[in-house]
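Colleague: generate coordinates for the sequence data below:
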Amino acid sequence: MRNADAALEERLGHKFSNRDLLDRALTHSSAIPELRGASGDAPGDSVPRSDNERLEFLGDAVLELLASEYLLAAFPDWSEGQLSKSRARIVNASSLESAARRLHLGEHLRLGRGEEKTGGREKQTLLADAFEAVVAAVYMDSGLSAARELLQRILFEQALEGRGERIAESDRKSALQEFLQGRGQAPAEYRLAGESGPDHQKTFQIEVWINGECLARGEGSTKKEAEQRAARSALEQLERTGVKG
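Modeller: Got it, this is the predicted structure:
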C-alpha cells in the first residue's frame, strides 16, 4: 500500500510528513473491524486504526474557508448572494466527487468487504467524503497554505475554468431575478428568438424581456446556456443604468 500511497502523494503534489494522516483519510468506517483484527497479527501495530469521519468534518470546514477566500479574490464585484451560491456549487458532492476522481482516490480507499462488494469505490458519497478527509489530512500535516495549493489545483481551477465564466453564468439568471425583485419589478421573461445549425450542433438565440421590453439577447449551444448569456447581458445593462421603480 505504501507504493500506492506514494503515487497518490505525487498526484496530490504533497508528501506527507505524517503518513498516518493519509492512511486515516482513506479509511472508511466499514474497514475498521477488519483492520483492527489484522492489527493483532502485525508486530508493533498495537494502536487501532480510526476511520476518516473526523477528518471529513474538519475538511468540510477547510473547504468552506478556502473556497470563500478564493471566490472573494477571483470575483471582487460579486454580491454576498452570488458568492454563497457559487461556493455551494464548488463544494457540493458532485464537484468533490469529480476532484476525487481526478486524484483516483477510489483506488486507494480502505473499505470493508461488504462495502467493496457493493461498489463503494465508485460511490459519490464515499469519494466526496474521502476528498474532504484528504484535504483535512494535508491541512493537519502542513497547514493552510498546503491545503490551499491543493484545492486551487485540483478543485477551484476546474470549477472556475474559462476565467470563471461557468460559475458566473450559472448565477446570472438568479442574480437578475434578485436584482429585479429588489426593485419591485416583475421577473424577466425568456423567449426563443431563433435557432440554427444541424440537429447535433444547434445554436439557440434567446431574448430576455423586462417590463415589456426586449433588453438583451444571448446565444448558446443549449437553450439554458443562451438564457444565461442573455441574463448576463441584461444584468450588466441594468447595473449600469438602473431600472425605474
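Colleague: going forward, measure contacts and count neighbours with C-alpha atoms only.
Modeller: Fine.
Colleague: how much space separates the residue nearest the centre of the chain from Glu56?
Modeller: In the chain, the C-alpha nearest the mean C-alpha coordinate belongs to Ile90, at 2.8 Å (CA atoms, centre = their mean). Remark: distance between Ile90 and Glu56 (CA to CA, to the nearest Å) = 16 Å.
Colleague: let's compare: structure for the following, please.
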Amino acid sequence: MSPSDFKSYLEENFQISFNNIPLLQEALTQRNYLNEHPKETGRDYQRLEFLGDAIMQATVTEYLFKRYPDWDEGQLTEMRITMVQTKSFAHFARVIHLNEAIRLGKGEEMNGARDRASLLEDIWEAFIGALFLDQGQKAVVDLLNQTVFAAIDENFFDQFIDFKSRLQEKLQAQGSVDISYEIEKEERNEDNSQVFEVFVAVDGKTLAHGAGQSIKDAEKAAAQKAYQELTAK
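Modeller: Next up is the predicted model:
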C-alpha cells in the first residue's frame, strides 16, 4: 500500500485526512529504504518516533486522569505504564494497517520486517507524531478513542500486566508471606494440546485457580484472578 493509498484508507475508515503527505511518508519510511533510494530527499521515521512517544505519554495521561477521577497516583501510573509500553503498539499498528504501508528496503522486506513487532511499535509512535504535527492533539485523541482507549473496555491490556508481581506486592504490603503456585492437574485436549491447571496459595491457603497451555500461562491466570478478586473487595 503506497502512502497515498494509505491516506485514502485513513480517510475512509478513521476519518483522518492528512494534509502533509511528505510528513506521512516520513513516518512510514525505514532507513534501509532511503539507503536503496539515494534520490529520495526525505527522512526516515526516527525523529517522528521520538515525538510520538512523548505525545502518547501525554495523551494517555490526560485520558486516564479524566476517566478515573477516583484513582490515586499509583493506580493511574500503573495503568499508564501498562498502556504505553510499546508491546501493545504493534497490535494497534496492524489495526490501522500501518504494516501494509511501511516503505522498506528489499532486504528487510524479504526478512519479514513488515510484520516485525519492534518495527511496528516504532512506526506506530512515528505515525502518532506525524498526525500530531499535521492536525493537532484532537486528531490524535480521536484516533486513540477508536483504537487504544477502546481496548481498555475489552480488557486488552491485561495480557501485558505482570499479575504475579502485582499479586506479590499486594500480599506482602503488610509483611512477608509465603506465596506458592502448585500444579493441580495436567491433561490433553482432543487436539492433543496440553492444558495445565494451577492454584496459587498464600501461607497454605488457596486463593484462586488458573488454566493455560503452559505452566507459566496457568500461573499468570491464577495470579490475575486472585489479584482481581482481592482488589475488588
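Colleague: which residue lines up with the residue nearest to the centre of structure 1 in structure 2?
Modeller: Residue correspondence to structure 2 (TM-score structural alignment): Ile90 of structure 1 is matched to Met83.
Colleague: which helix runs longest in structure 1?
Modeller: Longest helix in structure 1, counting residues (DSSP state H): helix 53-74.
Colleague: buried stuff in that one?
Modeller: Across helix 53-74 of structure 1, burial judged by 16 or more other CA atoms under 10 Å covers 53, 55-56, 58-60, 62-63, 66-68, 70-71.
Colleague: what's the farthest-apart pair in those residues?
Modeller: Greatest spatial distance in the buried residues of helix 53-74 of structure 1: Glu53 and Leu71, 26.9 Å, computed using CA to CA.
Colleague: which residues in structure 2 form strands?
Modeller: Under the criterion DSSP state E, structure 2 carries strands at the ranges 179-188, 194-202, 205-212.
Colleague: same list (these) but as JSON lines, adding distance to Ile123 of structure 2 and mean neighbour count.
Modeller: Supplementary listing: the strands of structure 2 in JSON lines, determined by distance: least, CA to CA, whole Å; neighbours: other CA atoms under 10 Å:
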{"stretch": "strand 179-188", "distance to Ile123 of structure 2": "39", "mean neighbour count": "14"}
{"stretch": "strand 194-202", "distance to Ile123 of structure 2": "36", "mean neighbour count": "20"}
{"stretch": "strand 205-212", "distance to Ile123 of structure 2": "32", "mean neighbour count": "18"}
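Colleague: among those, which comes closest to Glu125 of structure 2?
Modeller: Each of these was checked against Glu125 of structure 2 via CA to CA, and the shortest separation belongs to strand 205-212, namely 32.4 Å.
Colleague: tell me what the closest one is packed against?
Modeller: Packing partners of strand 205-212 of structure 2 (3 or more CA pairs under 8 Å, 6 or more residues apart in numbering; DSSP states H and E): strand 194-202, helix 215-232.
Colleague: out of the ones you listed, nearest to Asn155 of structure 2?
Modeller: For Asn155 of structure 2, the closest of these is helix 215-232, at 12.1 Å, according to CA to CA.
Colleague: residues contacting Phe18 of structure 2?
Modeller: Contacts were defined as CA atoms under 8 Å, 6 or more residues apart in numbering; by that measure Phe18 of structure 2 touches 7, 24, 131, 134-135.
Colleague: ok, Arg43 of structure 2 - contacts?
Modeller: Listed by CA under 8 Å, 6+ apart, the contact set of Arg43 of structure 2 reads 26, 29, 31, 34.
Colleague: for these, which one is nearest Pro69 of structure 2?
Modeller: Of all the contacts of Arg43 of structure 2, Pro69 of structure 2 sits closest to Glu26, with 38.0 Å by CA to CA.
Colleague: what's the burial count for the closest one?
Modeller: Per other CA atoms under 10 Å, the neighbour tally for Glu26 of structure 2 reads 22.
Colleague: ok, it touching Tyr45?
Modeller: Yes: Glu26 of structure 2 sits in contact with Tyr45 when judged by CA atoms under 8 Å, with a separation of 5.4 Å.
Colleague: all set now, cheers.
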